[in-house]
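S.K.: I'll drop the sequence and a predicted model, then ask my questions.
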Amino acid sequence: MSSLSLEEIAYQEIRRKILDVEHMPNDLLSEQDLAEQFGMSRTPIRSALAHLETEGLVVTLKKRGVLIKEIQLQEVFDMNDMISAMQFYAIDIAEENEYPYDFELLEQYEQRVKEAAKNNDSKDYYENALLFMRTIILTLGNQSMIQIFDSFKDKLLVFHLVQRKLHHVNRPYMAIPYIETVLKSLKDKNIPQAKSALKMLVMIEERRR
């Protein structure tokens, strides 16, 4: 028997459908329909939707329902700029203080990205590419920076999956050579090359939109 609250059950399932792009941007959700679907009252549904709204995935429209938020390209630019800045800062501080990178974890995410591309699993591909970048920031152990990254991750994931579903279903997966270069450069302590590859990794999908 699940120990999760009704709110958590509803939150996780609605969030899953958003991340799996079963609910697409500009789809309108009804509290009543969701309550009937999950077999619960509207109270936990309302709380779950409020949680998703704080994460920037939905928007409440007065007397109309809850809209799946469309992630605008400018917001993606802004988030990518912040991620690049955090990664560059993490690399600089790690180099200055000789902090060790978790190369084992970075290699795991690299392998998962390759496997996802081979299997044409877009969600795993983008998610593990983002987790690769997160691991670099994690080197500093700065929880505030990780919280910022985590507040971006799902929105970036949804943006990329929606773009691929709507416009570029069969386009190739281009992140792999940049991830390989980042990993090799960090191991070789080639900081300029690592930063250059990271910049391309962050920007590649928005440039090919």
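M.R.: Thanks, I have it.

S.K.: For the rest of this, base every contact and every neighbour count on C-alpha atoms.
M.R.: Will do.

S.K.: Does the spatially most central residue of the chain fall in a helix, a strand, or a coil region?
M.R.: Centroid-nearest residue in the chain, with CA atoms, centre = their mean: K153, separated by 2.7 Å. For K153, the assignment made with DSSP: H, G, I helix; E, B strand; the rest coil gives helix.

S.K.: from memory it sits against L130, does it?
M.R.: Yes - using CA atoms under 8 Å, K153 is in contact with L130, at 6.9 Å.

S.K.: And here is the other one:
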Amino acid sequence: MASSASAAERAYQAIHDGILNGVHPSGTMLGEEALATAIGVSRTPVRTALARLQDEGWIVIYPKRGALVRGLSERAVADLADARLILESTAASRASADARDGLAERLRHSIAAQREACEANDLRRFIELTIGFHRTFVEAAGNDVLLELYDRLADRQRFLLFSFGDRLVARCADIITEHETLVERLRTGDDAGFADVLRNHLVDNYATQIGAAPRSFRSAAPADERR
């Protein structure tokens, strides 16, 4: 029993990570036999893992054909960006004045590492650094519930960023500049400016439109931009 459960978990982690990291992109049809051979397990734990991944919404199983990797709909992408805007801007605004300088310095080190990854064309490292960079804004609030909610978005963030790999590479320098601006807004306590920069950053990275920043953090923008 333990061995079977271990094999199923290993199969799940391998397939799950492959989906998130772009090894199995959206639209890929996965076959049980090929997966079992690649992972080094029998087809039974692979079948268990695929059922679990279907329950989580990552794939759709077609009997006798395989499992189709799902993408995120335009609505799901917009919802993800909107949720991140709310969580990150709200949390950053709650960082104490004393903590802001320390956070800014910590994030500058992250930006330096991002620049190195960008110059080395190391997309995987750049994505992981970017996810950690933005998570720091939520950590700054010192609110475990906000952080728990944010961490639930991590898999979707990773999946989407790998899906937009070419776009990220093309925007690498711009992304780093935007990260530097976010750090400066955080350091100076410019909550409205932080939210506006973050909103545009998410729109450009995700190629989507999202709602305006939370009301208390909006700057004076034209009404059309707030729709």
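M.R.: Now that the structure is in, tell me what you want to look at. Model, not experiment: these values are computed from the prediction.

S.K.: Give me the common contacts of K153 and L130 of structure 1.
M.R.: Shared contacts of K153 of structure 1 and L130, defined by CA atoms under 8 Å, 6 or more residues apart in numbering, are absent.

S.K.: tell me which residues of stretch 198-209 of structure 1 are tucked away?
M.R.: Buried residues in stretch 198-209 of structure 1, counted by 16 or more other CA atoms under 10 Å: L198, K199, L201, V202, M203, E205.

S.K.: so what corresponds to the third one in structure 2?
M.R.: Spelled out, it's L201 of structure 1. In structure 2, L201 of structure 1 lines up with H201, judged by TM-score structural alignment.

S.K.: tell me the contacts of its match?
M.R.: I175, E178 are the contacts of H201 of structure 2 under CA under 8 Å, 6+ apart.

S.K.: Name the SS class of it, please.
M.R.: Three-state assignment for H201 of structure 2 (three-state DSSP): helix.

S.K.: separation between it and L50 of structure 2?
M.R.: Applying CA to CA, to the nearest Å, the value for H201 of structure 2 to L50 of structure 2 is 34 Å.

S.K.: and if you look at V197 of structure 2?
M.R.: Counting by CA to CA, the gap from V197 of structure 2 to L50 of structure 2 is 39 Å.

S.K.: Who has more neighbours out of the two?
M.R.: Comparing V197 of structure 2 with L50 by other CA atoms under 10 Å, the one with more neighbours is L50, at 26 against 19.

S.K.: in what helix or strand does the more buried one lie?
M.R.: Taking DSSP states H and E as the definition, L50 of structure 2 sits inside helix 43-55.

S.K.: With structure 1 overlaid, report how far the helix or strand following that helix is off on average.
M.R.: The helix or strand immediately downstream of helix 43-55 of structure 2 is strand 59-62, counting by DSSP H and E. Once the two models are superposed, strand 59-62 of structure 2 sits on average 2.7 Å from its counterpart in structure 1 (mean CA distance after the TM-score superposition for structure 1).

S.K.: Perfect, I'm done here.
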